[in-house]
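Student: let me see the structure of the following:
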Amino acid sequence: MLPNKSDSRRRLNATGLSTGDYNKVNTDTTETDGFVNEQWVAPNVEEPIPWKTIAIILVLFVGGTICICCATLDWLADVNQDRSDRIGALTIIGALTIIPGGYYLYILLCILMHRTGYTMDDIRRLG
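Tutor: Alright, predicted model coming up:
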């Protein structure tokens, strides 16, 4: 239940008791504390969709997947072990791009499926 305008957010220390409870200020007092209940409610403002951030997330995930797939294909096709340096580099680059891409893609999919607890504030603005 939201407090009404007569509720105060000040603590009454005149009693000298150290109970830690908050007491209601007398309603006949004309002095207000300067707070309005509407300032504690978030405004209903629709933010634009961050298309650059979504594009970067997709590029990271797809690029990492492609790098890991190419590294796997090179590893399977490399009979003489001549290109092992390429395989290691592609694997590292793929892992470094697929991990953040997959994490943010999961959060993005949870937002699109309207799961509770996920908002666009969970994704950093990358662009």
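Student: make it CA atoms for all contacts and neighbour counts henceforth
Tutor: Fine.
Student: give me the distance between K5 and T32.
Tutor: K5 sits 9 Å away from T32, going by CA to CA, to the nearest Å.
Student: just list what the longest helix anywhere in the chain packs against, helices and strands only.
Tutor: Scanning the chain for the helix with the most residues, using DSSP state H, yields helix 84-112. If you count contacts as 3 or more CA pairs under 8 Å, 6 or more residues apart in numbering; DSSP states H and E, helix 84-112 packs onto helix 51-77.
Student: one more, for comparison:
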Amino acid sequence: MSIPSVRYQKFTRAYGSGSEGDVYTALQFKKSEPKVPWRAIGVATVLFAVGSTLIIIGSLLLTGYIDAEYSDRTWPVLILGIITFLPGFYQLRIAYLAWMGYSGYSFDDIPDYND
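Tutor: Reported below is the predicted structural model:
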């Protein structure tokens, strides 16, 4: 992973004061619009879908709706379903709330996997 080279320079022009000194401009503090992490949202969608499917299958195994021949796989399927469902749901929730514009939620809160 390479770090992009960024040139920094100090603002030294004073407006109206007649002296040379540090000056802050509004452009320094302007935040750019966050980039939408499409790959991370895609991974979260896949995790959510796989987790939901495994939880449903595990629940059907637990209730006996699916043949008892596979009852030894009930708890591993449920645990894997929960492990994959939770991060997918969490990131999709953040993405949805950021897309809807709720305060406190931003696409910056989702890892972008260096898109």
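Student: the longest helix of structure 1 aligns to what range in structure 2?
Tutor: Mapped onto structure 2 using TM-score structural alignment, helix 84-112 of structure 1 covers residues 71-99.
Student: could I get the buried residue list for the matching stretch?
Tutor: Applying a neighbour-count criterion of 16 or more other CA atoms under 10 Å, one finds 74, 77-78, 81-89, 91-92, 94-95, 97-98 buried in stretch 71-99 of structure 2.
Student: equivalent analysis for stretch 61-69 of structure 2, please.
Tutor: Those would be L61, L62, for stretch 61-69 of structure 2 by 16+ other CA under 10 Å.
Student: which other residues reach that stretch?
Tutor: The contact list for stretch 61-69 of structure 2, computed with CA atoms under 8 Å, 6 or more residues apart in numbering, reads L60, Y70, S71, R73, T74.
Student: for the last one, give its distance to R39 of structure 2.
Tutor: Put plainly, it is T74 of structure 2. 31 Å.
Student: check the fourth one too.
Tutor: R73 of structure 2 sits at a distance of 32 Å from R39 of structure 2 (criterion: CA to CA).
Student: what about the aligned partner of D121 of structure 1 in structure 2, neighbour count?
Tutor: Matched to structure 2 by TM-score structural alignment, D121 of structure 1 sits across from D108. When neighbours are defined as other CA atoms under 10 Å, D108 of structure 2 has 15 of them.
Student: check contacts around the nearest residue to D108 of structure 2 once chain neighbours are set aside.
Tutor: Excluding the flanking residues, the one nearest D108 of structure 2 by CA to CA, 6 or more residues apart in numbering is P34, at 6.3 Å. Listed by CA under 8 Å, 6+ apart, the contact set of P34 of structure 2 reads S106, F107, D108.
Student: can you list the residues you listed in a markdown table and add secondary structure and distance to L47 of structure 2?
Tutor: Shown next, in a markdown table, are the contacts of P34 of structure 2 (DSSP: H, G, I helix; E, B strand; the rest coil; distance: CA to CA, whole Å):
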| residue | secondary structure | distance to L47 of structure 2 |
| --- | --- | --- |
| S106 | coil | 20 |
| F107 | helix | 18 |
| D108 | helix | 20 |
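Student: assign a three-state SS to the residue of structure 1 most remote from its centre, would you?
Tutor: Centroid-distance maximum for structure 1: N80 at 46.8 Å, with CA atoms, centre = their mean. Following DSSP: H, G, I helix; E, B strand; the rest coil, we place N80 of structure 1 in the coil state.
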